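Asks: For reference, the sequence and a predicted model appear below.
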Amino acid sequence: MHSSIAFATLAFAAGVLGQQAGTLTTETHPALSMSRCTTAGCATESHSIVLDANWRWLHSTSDSTNCYTGNTWDSTLCPDAATCAENCALDGADYEGTYGITSTGTALTMTLKVGSNVGSRVYLLGPKSENYVLFQLKNREFTFDVDVSNLPCGLNGALYFVEMDRDGGMSEYTNNKAGAKYGTGYCDSQCPQDIKFINGEANIAGWTPSTNNANTGTGSHGSCCNEMDIWEANKISAAVTPHVCNKAGQTMCTDNTTCGAGDDRYNGVCDKDGCDFNSYRMGNTSFYGAGKIVDTSSKFTVVTQFITDDGTDTGTLTEIKRIYVQDGVVIQNSKSDISGVDGNSITDTFCKAQKTAFGDTDSFETRGGLAAMGEAFGRGMVLVMSIWDDYAAEMRWLDAPYPATASTSKAGVVRGTCGADSGVPATVEADSPGASVTYSDIKVGAIGSTYS
């Protein structure tokens, strides 16, 4: 589950055409390495990160006029979707000064608020800055260290994978001149309709400014794709959640039904609910948090294993297993304490039992379940890291009672110790502007090779 963002609206001069980059701010990608591991050891790869296009300044190609100000498009520069893409350019990013993003080369820190900007989203970029790094994780494990000690209620430090185009859609859509180098092409299982450019064209048709966020709005189109939420968390709660779609790769939805908006939530291309494992929601309230078994007051390691039916890279994905390591101690994931739901990992059996126990609609199974998630990884998925607050549901689905109107005595409603009103974005941003998350020591490799 992902929200989008406070859009930067400053204007810059440029001499480029199409959905391309401006020239005032040099685009310098912060370095971020990762390791690929086998049972014989790990080898380091040098990569970098790139800021999502939706956060970038968007301006006329011929002067310093904003194409987008607040949550409204300029009607002269953007009379229609294609013309807007020709008239408007993305600019480079000041990662630290504007967005609070810093990197040591092995660790990435993301800060909630710098000035008027709120949150950010970045992707792992290959060495030539032309393509995102693709991950095929069947019969593999993915491991990273995280520090969530500075993430209070209502915030989400998310690390996840989505099936977006490797080059950001640059080769497929002629109006996309910026590509992965400038963070284009985002999609996820929520089919976000606040994306300003989809498939190389502006999402201005039916654009409606948000009533509770001065920087965002929604268009009639959305950008959908399979999503594997390895990590959605703060210092209170954490969830691992696969979401699947009934189409392969990035696809544009064009109305509320296909986008799954509002009352059409379960009619869309993708499974918006997913099949989540949140230890607190699954009945173990002493496992994750400050001073608990996984102690969120200090850094720890998160290991996620993608198990196939036959133990091969081409097998069918049948299990997603979670392990933690902290202070040299390997900690197996907590077990479900919900009646009728067994286990401490995500399987199709677990998902079906959980949906039944909680009375939730099972849109995960109807869109293919774990096998579909595995097929997406077989095609390759892009690594995303973000920090955000939630204008749609105030992050209650992660760390508080949700839905807000449901009885807290009902199984599955309470997701953590946060209050039902703790995630109001205006309050979170005012009280914790310096909130941050740090991701580090990213590794991928054979099962059992990335941790000890």
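Replies: Cool, the structure landed. Numbers count the residues shown, from 1 in each chain.

Asks: contacts, neighbours, all on C-alpha from now
Replies: Will do.

Asks: which residue ranges form the helices in the stretch 251-400 of the chain?
Replies: Along the stretch 251-400 of the chain, the segments classed as helices by DSSP state H, counting those that start in this stretch run 256-259, 348-358, 363-366, 369-379, 396-399.

Asks: Now do the fourth one and helix 348-358, the angle between them.
Replies: Which is helix 369-379. Angle of helix 369-379 versus helix 348-358, following axes from the mean of the first three to the mean of the last three Cα atoms, to 10 degrees, is 130 degrees.

Asks: ok, structure two:
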Amino acid sequence: MKIASTIAYLSAALVAFANAQQVRTNTLKSTPPFHPKPVPPRDAPPKAPRLCSTPTGAGPTTSADPPTATLATFGIPLCVLTQPRALPTAPYGTYGITTSGNQVSLKLVTVGPYSTNVGSRIYLLEDDNNYKLYKLLNQEFTFDVDVSQLPCGLNGALYFVQMDKDGGKSKYPTNKAGAAYGTGYCDAQCPHDIKFINGEANVNSWVPSTTDPNAGTGAYGSCCTEMDIWESNTISQAYTSHPCTVTSQTRCSSATQCGDDATGNRFDGVCDKDGCDFNPYRYNNHNFYGPGSSFAVDSIKPLTVVTQFITDDNTANGNLVQIKRYYVQNGVAIDSPNINWSGIDPLNYLTDTVCNEAKTLFGDNNQHKAKGGLTALGNALKNGVVLTISLWTDHAAKSLWLDSTYPTNKSATIPGVGRGTCSITSGVPSEVQSQYPSATVKHSNIRIGDLGTTTGGVKPPTTSAPTTAPTTSTSAPTTTKTTPAPTTSTSAPTTAPTTTKATPAPTTSTSAPTTSKATPAPTTSTAAPTTTASSAGSVGAYGQCGGGSYTGPTTCVAGYTSTTIRNGTRNASPTKWPKIHESIAYVHPMNFFCRNCLNGNFGSHGRAESLHNIWEKR
């Protein structure tokens, strides 16, 4: 199976936006294979093998093997020509995208001979011309992930969006590219930085970004329902429901319809941009997820993420009423912690009631309910959604909504404000990109199946009612960890996969990732930087613990020590430096970048360089 790639370039002399979305006639470049793992229904008989198409140069495979998938890219800007735009192909290594068996890796910065690429986004396809549509109701979606190299400010995301199966090719005659070239993207942020929408170039009223030299916004946005399965780094993670009132990919053309932040219309658009999220830290469980063995889920180690979509009648035709999550790490199933705020039902999964109560307690605008809640989301999941994987930095809000105190001018002790331990000065894209160019997220063993079938011998944890009342402060949270029947593997079942072929097709900028996703409107802080302290009065991983005008706690949690970084600020740094690139170099995940890191060359001393000084392992 093969896929095309597209790249385009922006010029100051933009021409009419109605030019068609064409493709070049040269041969598409072969792409790296990727093997997701479909899971057969419970008690299903084995399927007879059949031939399926394969990448260029590969032999035929049967359905007894993992279906082969390949990657392609869709670029950001567009060629300014008097002829209809042609979408050229490109090598995938240029975009930091690599595969190995059933694993796909996305690297933050890739330096090429003519350009530097930052971030990427990929989609899964069913065949050469169509995206794979996942129907998630009464199913569980499972994958393995390694986020150990993602510090504050980065977001390694895996999510579903209601894109057209063919990328809009049949709907819009001027779209000659289609899914093979990664066209038709949309999400609940109604992004304006998509360069082709509905088969037309989005150049009308184009305004370059003030923070990203390779991005900008056009007059149109591209909206659709979105389900964020996993937005994450080593500090925080969340899953989020984003319903919309539109039922398919829709081009918005006004600030009101698009819900533009810049004009104060965030809550007027067709989609719920904030969404209803389940972030364990935000729900006052500060010891559940993070770097190190002191957390119930250790973000430095690979883990398996299981998300279940429960309907009111336990069928794929019912209404979505619950979204549940549990994890598998070291062969042990770990349940999500119960919500630990008074005023919200102490459950460990999302329901419309939980969403409504959280919006009230947190003081957030309840657009989730206004846009139809889980029922509206469920309708999209019933009809089919496209799997998307991305790695990006946030030019709008620096990912503070994911891993820090947000809004930044409020106390982290206020319910809903604290989302993680990262400093409110963290997440600046230029700093993240320069300090962590080799940051990489790895996804593998992607599978979907009936409830309880995707984790092999590891049984789902049994959820029980909480035995203690939730709190209204950041007191010691409670987590739930259940040990299932012993197992020797956390990999996917070895049963024969279904005959459906699957193929990720990435879209990426030649320099910067696409529009910020799931980002609430940023709030300017006038207060001194602060960090969230742990329940015992100690500063958590990578949080600020001294320097400047800081007046908060100065004691670090176990495994971390106070370390001076840039501008005299002191942060809680790991006592043991994380090892990277299997070399002898140990680099602070917040404050250092590797010298010659891209080539894996650290010299004879394993040297790492900070903004102001050199640290060497002795």
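Replies: In hand now; what should we look at? The structure displayed is predicted, hence computed values, not measured ones.

Asks: How close are the two chains, by TM-score?
Replies: Superposed pair, TM-score by TM-score structural alignment, normalised by the length of the first structure: 0.88. Supporting alignment: 415 aligned residues with a Cα RMSD of 1.8 Å.

Asks: Please render the helices of the stretch 251-400 of the first structure as CSV that adds distance to residue 38 of the first structure to the earlier fields.
Replies: Below are the helices of the stretch 251-400 of the first structure laid out as CSV (distance: least, Cα to Cα, whole Å):
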stretch, distance to residue 38 of the first structure
helix 256-259, 40
helix 348-358, 28
helix 363-366, 32
helix 369-379, 19
helix 396-399, 34
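
Asks: Can you say which of those helices is packed in most?
Replies: helix 396-399 (a mean of 27; mean count of other Cα atoms under 10 Å).

Asks: by contact count, what packs against it?
Replies: strand 238-243 (3 or more Cα pairs under 8 Å, 6 or more residues apart in numbering; DSSP states H and E).

Asks: Which residues outside the strand it packs on are in contact with it?
Replies: With contacts defined as Cα atoms under 8 Å, 6 or more residues apart in numbering, strand 238-243 of the first structure is touched by 189, 226-233, 270-279, 288, 364, 370, 373, 398-399.

Asks: and of the helices of the stretch 251-400 of the first structure, who's closest to residue 139 of the first structure?
Replies: Of all these, it is helix 369-379 that lies closest to residue 139 of the first structure, at 9.6 Å by Cα to Cα.

Asks: The closest one corresponds to what range in the second structure?
Replies: Counting by TM-score structural alignment, helix 369-379 of the first structure falls onto residues 373-383 of the second structure.

Asks: average distance between that stretch and the first structure?
Replies: When the first structure is overlaid, stretch 373-383 of the second structure sits 0.7 Å from its aligned residues on average, using mean Cα distance after the TM-score superposition for the first structure.

Asks: Give me the distance from that stretch to the chain's centre.
Replies: Relative to the chain's own centre, stretch 373-383 of the second structure is displaced by 20 Å; criterion: Cα atoms, centre = their mean, to the nearest Å.

Asks: Could you do stretch 265-272 of the first structure as well?
Replies: Distance, stretch centre to chain centre, for stretch 265-272 of the first structure: 17 Å (Cα atoms, centre = their mean).

Asks: so how far does it reach from one end to the other?
Replies: Criterion Cα to Cα, to the nearest Å; first-to-last residue distance in stretch 265-272 of the first structure is 7 Å.

Asks: How about stretch 9-26 of the second structure?
Replies: Length of stretch 9-26 of the second structure, first residue to last, Cα to Cα: 18 Å.

Asks: go on, stretch 7-21 of the first structure?
Replies: Terminal residues of stretch 7-21 of the first structure are spaced 16 Å apart (Cα to Cα).

Asks: same check, this time on stretch 292-301 of the second structure
Replies: Stretch 292-301 of the second structure: ends 8 Å apart by Cα to Cα.

Asks: can you give me the strands for the stretch 151-300 of the second structure?
Replies: Along the stretch 151-300 of the second structure, counting by DSSP state E, counting those that start in this stretch, strands occupy 154-161, 196-197, 200-201, 207-208, 216-217, 221-223, 226-232, 237-242, 250-252, 276-278, 289-290, 297-298.

Asks: Going along the chain, name the helices of the stretch 51-200 of the first structure.
Replies: 81-87, 95-99.

Asks: CSV for these, including mean neighbour count?
Replies: Converted to CSV, the helices of the stretch 51-200 of the first structure look like this (neighbours: other Cα atoms under 10 Å):
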stretch, mean neighbour count
helix 81-87, 21
helix 95-99, 17
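
Asks: Please identify which of those helices is closest to residue 200 of the first structure.
Replies: helix 81-87 (6.9 Å).

Asks: Please list the outside residues in contact with that closest one.
Replies: By Cα under 8 Å, 6+ apart, helix 81-87 of the first structure touches 17-19, 60-62, 77-78, 175-176, 197, 200-205.

Asks: Would you mind checking the residues you listed for buried ones?
Replies: 17-19, 60-61, 77-78, 175-176, 197, 200-204 (16 or more other Cα atoms under 10 Å).

Asks: picking that back up, which among the helices of the stretch 51-200 of the first structure is found nearest to residue 435 of the first structure?
Replies: Among those, the nearest to residue 435 of the first structure by Cα to Cα is helix 95-99 (12.5 Å).
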